[in-house]
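Undergrad: I'll drop the sequence and a predicted model, then ask my questions.
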Amino acid sequence: MTSASVKVPFVDLTLQHQPIQAEIEQAIQTVLRRGDFVLGETLAEFESAFAAACGVPYGIGVACGTDATALGLQACGIDTGDEVILPANTFIATLIGVLRAGATPILVDCDPQTALIDLAAAEAAISPKTRAILPVHLYGQMVSPRQLRDFAGTYNLLIFEDAAQAHLAEREGYRAGSIGTAAAFSFYPSKNLGAFGDGGAVVTSDPEVAKKMRTLRNYGAPQKYLHTEVGTNSRLDTLQAAILKVKLPYLAGWNRARNEAAQRYDALLSQYDGITPIQNQSGAGHVYHLYTIRTLACVSRDALQEELAKVGIQTGIHYPIPCHLQPAYEYLGYKAGDFPHAEALCREILSLPMYPGLEETQISQVAAGIESFITRQAAALR
């Protein structure tokens, strides 16, 4: 599909950047004048502001969301031989982060209605080696904080949140990043809060975790040339932090726009048999990084995606292959059929266009494209 033929893009970042372009350019110029491109003043300012927005005192910027998970788990004391429970239906970076921390990933199935981790399945997976649960706040919706905290308290487990898709998401009085010991965020450009390149952060209420994170991200050095940890080089660039700091005050408004767009989708799609949105159990607290539907047995997901593309509507699949069936991770010992809900969702889900500034007419175009496909498919089956 050429750019000229796209009527409804999957993501359009220009709509959020153009109105604040002057602010972004000024922030970049400030960093250029200071010349503190690594661990600079603006990075510290953004870390504090982002942590406060999440409802915790400490934020530590790193190079990407994968590093945030890997280093964050290490900072929380997760080590070789420790088992970490996580859902099979997540982006591969969650799994990679656990492996890079040296831990053993224990994958479990999801709730088919919300696509979030199934805590009953997690309970069945607990062993004497289980140290942590890693809930993924998928698509912008948080896993229930009360259920998570009850679960972790019952089994004496550490909670480490994957909030890469859930910037400022809320549920049951909690913000994403404030439920457990620490949380990982990604600032990939298409995230609700996105940089102009890769970036990530760990937020925490624990001062010791924050201290260790700052050491781990900077070659394991709490001070120059003194290396007390086996660390790495993973620092959020000051220039990226400057951009993120400008965008942060707008994030709540952008999230509201996403939620409102999702409500319009819900209203329009509710009339079509064979289509059901991933269930929202968080109301206005769902920040809809992605708006994802399930296509049921009477509707072919792949055929629907192809037909929408023909009329200029871009869509995505998040994610087409669950972690346990990825070829690189066969050695973990999982097989097809182990997690039936996750595997079914991978065959059924389709992510529709979603971004701040998505117009009601565009949402109507997407709905009309889906209606046309379903109508023609039903006629062909008669």
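TA: Looks like it came in fine. Numbering: from 1, shown residues only.

Undergrad: switch to C-alpha atoms for all contacts and neighbour counts from now on
TA: Will do.

Undergrad: For the stretch 251-382 of the chain, just list every one of the helices.
TA: 251-269, 301-310, 340-348, 360-381 (DSSP state H, counting those that start in this stretch).

Undergrad: Give me the angle between the longest one and helix 251-269.
TA: With axes from the mean of the first three to the mean of the last three Cα atoms, to 10 degrees applied, the angle from helix 360-381 to helix 251-269 works out at 30 degrees.

Undergrad: Please identify the most buried of the helices of the stretch 251-382 of the chain.
TA: With neighbours defined as mean count of other Cα atoms under 10 Å, the helices of the stretch 251-382 of the chain peak in mean count at helix 340-348, which reaches a mean of 20.

Undergrad: Report all helices and strands that it contacts.
TA: strand 291-295 (3 or more Cα pairs under 8 Å, 6 or more residues apart in numbering; DSSP states H and E).

Undergrad: Check which helices and strands the strand it packs on sits against.
TA: On a contact count with 3+ Cα pairs under 8 Å, 6+ apart, strand 291-295 meets strand 275-277, helix 340-348, strand 349-352.

Undergrad: alright, now check it against this:
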Amino acid sequence: MTPPPIPIRLLELAAEHAALQPALDEAMREVLEEAAFIQGLAVGQFAAELGAYLGGAHVVPCASGTDALTLALLSLNLPVGAEVIVPAFTYVATLEAAALLGLCPVLADVRPDTFNLDPAAVSAALTPRTGAIIAVHLFGQCADLEALGALAAAHGVALIEDNAQALGATFQFASGEVVHAGAVGAVGTTSFFPSKNLGALGDGGALLTRDLARAALLQQLANHGQSQKYHHQRIGLNSRLDTLQAALLRVKLRQLPANTAARQAVAARYDGALGDVPGLTIPARDARSSHVFHQYTVQVEGPGRRDALRDHLYQCGVPTAVYYPVPAHQQPAYAYLGYRAGQFPVAERLCETVLSLPLHPLLTADQVNYIGEAVGCFFDGRK
């Protein structure tokens, strides 16, 4: 195999930012001139523009995606010990936010095709102590918002959408209504961690809701619980998106539709290159959801084969990542929950079989073809 002339990277943030450099420089200059580094003009402007992009949602910026999850749960005013149902296959922040508030994370297994929360598993996990369900829209497409929303409504619990990986994705209900991910449940959350589809040049996050009163509550909770300066009605957090990050995110938001289309084109090329490789399963698509491809995550069949393929690709100059190598219930920090190995078989199997390939808007057709050829060499014994 002849490697492509441009080295392959998981992300190309430096190159993506280079194309935006004049606009980023101008945004930084304006913030420096205003010198309002906390709650400056750009924060409100970014919130309004992101809300418009998401179909009219109210957006409350905050300091990180993890803070967004914490604030979303805090806004529900759940009693200590209330149960929060979360996926067994997720980043630990989903559990962390609940645990830090004295709530009890209750795990539910995920679907083997989309990796998203399995409504049947959620139904089995519901108890009179359940206060919320957190649906994580993993890798870029929506969880089953129809079924999960119905369960939440029937049991009188809140649905929270962790939308850190699927900003801009949409879901179509059986009625024909199309909604943006993050704007269906009581609260949606997102992250602007630099590697996200809409990433800051630092950390940041936001909360999303269609309820104006809840948006006001979230704004208050994110600013020390105060209704006005030095007047604190609630116990809150100091969690604010700083003005510089908001200004930079405004620039990058304008590129998000084009970048999403580019990601989808890369995923389609991967599908063509990898769809017929025996022993490899390409990402499933839920027909009701668009997919913005935060990750292109395949499954590799056979004990130890995922790691062997990863080593082979590394030797070919192709970086990969494993999201996630250890299921939530086997993390030492959450041993106190009392779960045992084998209790969430789908999540456990995914942790042994998933592999995320390079995916970013600048990945070329030649690079995708090279990756496809490298994968094919492994499976047909030419490694």
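TA: Nice, thanks for sending it over. Model, not experiment: these values are computed from the prediction.

Undergrad: Could you quantify their similarity as a TM-score?
TA: Here the TM-score for the pair of chains, by TM-score structural alignment, normalised by the length of the first structure, is 0.94; 374 aligned residues with a Cα RMSD of 1.7 Å.

Undergrad: need the helices and strands packed on strand 291-295 of the first structure in CSV with distance to residue 147 of the first structure, can you?
TA: CSV is the format used below for those (distance: least, Cα to Cα, whole Å):
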stretch, distance to residue 147 of the first structure
strand 275-277, 23
helix 340-348, 20
strand 349-352, 26
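
Undergrad: what's near enough to touch the aligned partner of residue 240 of the second structure in the first structure?
TA: With TM-score structural alignment as the criterion, residue 240 of the second structure lines up with residue 235 in the first structure. Residue 235 of the first structure makes contact with 38-39, 61-63, 217-218 under the criterion Cα atoms under 8 Å, 6 or more residues apart in numbering.

Undergrad: 6 Å - rerun?
TA: By Cα atoms under 6 Å, 6 or more residues apart in numbering, the contact list for residue 235 of the first structure reads 62-63, 217.

Undergrad: Can you tell me which of those residues is closest to residue 227 of the first structure?
TA: Proximity of the contacts of residue 235 of the first structure to residue 227 of the first structure (Cα to Cα) peaks at residue 217, which lies at 11.5 Å.

Undergrad: how close does the residue lying closest to residue 364 of the first structure once chain neighbours are set aside sit to residue 360 of the first structure?
TA: Take residue 364 of the first structure and drop its neighbours on the chain: the residue closest to it by Cα to Cα, 6 or more residues apart in numbering is residue 268, 7.6 Å away. Look at residue 268 of the first structure and residue 360 of the first structure: by Cα to Cα, to the nearest Å, they are 11 Å apart.

Undergrad: From residue 123 of the first structure, how far out is residue 77 of the first structure?
TA: For residue 77 of the first structure, the distance to residue 123 of the first structure - Cα to Cα - is 22 Å.

Undergrad: residue nearest the centroid of the second structure?
TA: The centroid of the second structure falls nearest to residue 165 when counting by Cα atoms, centre = their mean (2.3 Å).

Undergrad: you'd agree it is up against residue 142?
TA: No. The criterion here is Cα atoms under 6 Å, and residue 165 of the second structure misses it with residue 142 at 9.5 Å.

Undergrad: Now do the same for residue 182 of the first structure: its match in the second structure.
TA: Per TM-score structural alignment, residue 182 of the first structure is aligned with residue 187.

Undergrad: Then residue 352 of the first structure?
TA: Aligning on TM-score structural alignment places residue 352 of the first structure opposite residue 357 in the second structure.

Undergrad: Tell me which residues touch that match, please.
TA: Per Cα under 6 Å, 6+ apart, neighbours of residue 357 of the second structure: 296, 320.

Undergrad: The particular helix or strand that has residue 219 of the second structure in it vs the first structure, average offset?
TA: Element membership for residue 219 of the second structure, per DSSP states H and E: helix 212-221. Compared with the first structure after the fit, helix 212-221 of the second structure shows a mean deviation of 1.7 Å (mean Cα distance after the TM-score superposition for the first structure).
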